[in-house]
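S.K.: the following block contains a protein sequence and its predicted model.
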Amino acid sequence: MHRRRPARGRAAGQREAPPELAVTPADQARDVPISAEVGATVKGGRVTAVRITDDKGAEVAAEPREDASAWVPSRPLGTQRTYTAEVTATGDSGKTTVRKTTFTTGPKSKKPAITSTLYFSGNRTYGTAMPVTVAFDPPIAKAARADVQRRLFVKTDPPQPGTWSWVADGSQVYYRAPDFWRPGTTISVRSALQGLPIGEDRVGDADRAATSKIGRQVALEIDSGTKQMSVLRDGKLIRKIPVSLGKPSTPTSSGKMVIMEKHDFTTFDTRGEPDGGYVVDVADAQRLTWGGEFIHGAPWSVGDQGYRNVSHGCTNLSASAANWLMGVTQVGDLVTVKGTETKLEQGNGWTAWNVSWDEFVKGSALPVPAAAQAQQQGAAASPSPTPVPSATGG
């Protein structure tokens, strides 16, 4: 007579137990924010299906977070509407657990909104140093930054993971990868802040989304010592241009900046500024800082270009050189200035590349994604990655 050996480890009944599953918002919850996500906590399995419907039976589109901790509706929920979420979890044995939750959103918030601006437009072509930037007015307090950051989403194709980093005063947050974006990359951004509770007395203002591509790699290197600008494409020098930078009383900032705007024509009106008081029309102007530093055509200083710094902080070029440069650069191209009397202040422009990656990640309010940490191992720890040849060429 043979006796059956007992199963090792957990009993068979335990091995076949269905997964434990909890979902949020809680069933019958009321006054739920319109930014609500359907959260799921699973033990002994994984979420395999989520279906969200509104009070008219229509299905609500949603996407899972990378860690599958929640499903994020693709657009804000409606106010004073009732939603039902059905979540299915499957265990290793194949057994499933289903949980339903029904919740109702609150009325439109009477709290003042924080104004957010997404500096990333759709259907554009940007330079390889383009950071995704979101600005806030008033700034976001430290205690609320993690909640805001969790509602900022970036996808890249091909994948090139990165992270967000906050300017110290909370007025801006940047997203970048350890290395420059590869030419041809598609970047999709969503700033999903509408109705999001921010601190105790504010809410997010809007839900914004955009998808654009990365173009060829162009970089400008400006040296105050030589009074020359080097224009590089795919890491190769294509032209040197004489420049005149800011005079000692109004110096140009040294640091790593990004072209923020391009204007065929614009007017500088500095009346009321400490070192201003003038109004001048300029052509072929490219903004580098919020403080008003531009690269632009300046026919009045051609005699000084290449020899002396005479501007109010801008980079002066001849009219023909400035016009040529406008045809070469893109918003999002890196501009490096060195040798001047003052350093670039963090947050004065899109200064995501003015620090190393190791320093950049310290500004994140959340843990850096594992994928971005893995990518960092193959990237330079300084803000000067190796140029990648452009797919677009020429």
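M.R.: Here it is on my side, so go on. Remember, it's a predicted structure, so these values are computed and weren't measured experimentally.
S.K.: drop to CA atoms for contacts and neighbour counts, all remaining ones
M.R.: Noted.
S.K.: number of residues surrounding the closest residue in space to Gly276 that isn't next to it in sequence?
M.R.: Closest residue to Gly276 in three dimensions, ignoring its sequence neighbours and counting by C-alpha to C-alpha, 6 or more residues apart in numbering: Thr270, at 4.6 Å. Other residues near Thr270 number 14, with proximity taken as other C-alpha atoms under 10 Å.
S.K.: ok, now Phe103?
M.R.: The local packing of Phe103 (other C-alpha under 10 Å) involves 21 other residues.
S.K.: ok, structure two:
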Amino acid sequence: MFVRRRLTLFAMTVAAAPLAVGACTAGPRSAVKQAEAAPPSVTVTPADRARDVPISAEVGTKVSNGRVTGVKLTDDKGRPVPAQAREDGSGWVPDAPLANSRTYTAEVTVSGDSGKTATRKTTFTTMARSTKPAVTSELYFQDKQTYGTAMPVVLGFDPPIPPEARADVQRRLFVRTSPSQPGTWSWMSDGKQAEYRAPDRWKPGTTISVRSALEGLPIGKEAVGDSDRVATAKVGRQVSLDIDNTTKQMTVYQDGKVLRKLPVSLGKPSTPSSSGTMVIMEKHEHTTFDTRGEPDGGYVVDVDDAQRLTWGGEFIHSAPWSEGEQGYNNTSHGCTNVSAAGADWLMGVTQVGDLVTVKGTEVQLQPGNGFTAWNVGWNEFAKGSALPVPAGLKPTQSPTPHPGAVAGGSAPAPTPTRSNSGG
């Protein structure tokens, strides 16, 4: 995550606070101790005169006996390059990819306990435009939107990110929240999808800012990242849906209180709905389900008020043709059927990012089949991070697992390809 302070990388002068001297302070002894203190030093990367530096480069620092008090990064025309500091102080990440085949100069100043300062300068040249194939990334988190409290930040990759490259990619994925609610990224086992969430659902009113800073990043030996992607969105009210196959009822909650119950018809035994904890991914007032070429498919049907739950094509949607069965029998091809009036009402209540839990069906939700960050507990989710997760991150409470939750985490994830099979 980004540190909250923003740096425009120009030279900064930082004055050390004067030492308070009282009547009983031994001035000469203090001076001796100050003189004996080791002077500060700093190593800066990229190395001086380095060439063919990726445009994803950042100014890295390794400091001894001091702290960074000034950073200056300029291009070959002397213009400052704005950047943000990493939370651990290990470097500064430019706000945008550097330009190809350009020369940059970085100057870093550190101050030590001795009162002395040290400055190091490095000049490097970026590489020409890469001819390696790009890994396409898609950020399923849009700018200026309002999401539900369970909305994870989700990135999809094509081709998948190999295990040995995931740590480098993850280090370039930044999430900032206000108020602060830190979390971690977690990778699907096949590397096609990474999701970010906190231990608890987002607090209503939270602002989430995301940057996927992958343009020009070397990914493995044969590929580079395709693009930088940024988005800032808000978290809205807390809404959740519980769907029980035993009772054939959907219970709609807002802020923990029941708003309404709706009868449903789920997937028939040959095409069952998935049990698990998922998230509303998309909402469509009108869409078409086209299952030609799919198993048990072959039909094309227009539907209203459809809300996607999985990549595999499970939706909540209006199904006036099954209203006589809703609350009693399962007749769908895997979707949650509700009445036309109920579906219309539901569209006005829900948001993309709302939590949906289905329980009691014949099959379990597979990891990566949709936004599945909440289908496992926090500890299991954090195991999917390619970088160390701070030990202090944990849920504020340890509630009984939601009845719709499943263990998951080990089964291969399906390809994140949108299917409008529906039904």
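M.R.: Cool, the structure landed. The structure displayed is predicted, hence computed values, not measured ones.
S.K.: if we can go back for a sec, so the residue nearest to Gly276 of structure 1 sits against Gly292, correct?
M.R.: No - counting by C-alpha atoms under 8 Å, Thr270 of structure 1 stays clear of Gly292, with 9.4 Å between them.
S.K.: and the residue nearest to Gly276 of structure 1, how far is that from Asp223 of structure 1?
M.R.: Here the criterion is C-alpha to C-alpha, to the nearest Å. By it, Thr270 of structure 1 lies 26 Å from Asp223 of structure 1.
S.K.: likewise Phe180 of structure 1?
M.R.: To Asp223 of structure 1, Phe180 of structure 1 is 22 Å away according to C-alpha to C-alpha.
S.K.: mind checking which of these two has more residues around it?
M.R.: More neighbours surround Phe180 than the other of Phe180 of structure 1 and Asp223, with 23 against 19 (other C-alpha under 10 Å).
S.K.: and whichever residue in structure 2 pairs up with the more buried one, what does it touch?
M.R.: Under the alignment (TM-score structural alignment), Phe180 of structure 1 pairs with Arg201 in structure 2. For Arg201 of structure 2, the contacting residues are Thr149, Ala150, taking C-alpha atoms under 8 Å, 6 or more residues apart in numbering as the criterion.
S.K.: confirm that Arg201 of structure 2 sits in a helix.
M.R.: No - using DSSP: H, G, I helix; E, B strand; the rest coil, the secondary structure at Arg201 of structure 2 is coil, not a helix.
S.K.: so it versus Asp52 of structure 2, what's the distance?
M.R.: Arg201 of structure 2 is 43 Å from Asp52 of structure 2, where distance means C-alpha to C-alpha.
S.K.: do the same with Ser275 of structure 2
M.R.: Remark: distance between Ser275 of structure 2 and Asp52 of structure 2 (C-alpha to C-alpha) = 50 Å.
S.K.: what about those two, which has more around it?
M.R.: A side-by-side neighbour count of Ser275 of structure 2 and Asp52, using other C-alpha under 10 Å, places Ser275 first with 24 against 14.
S.K.: just give me the match in structure 1 for that one.
M.R.: Per TM-score structural alignment, Ser275 of structure 2 is aligned with Ser254.
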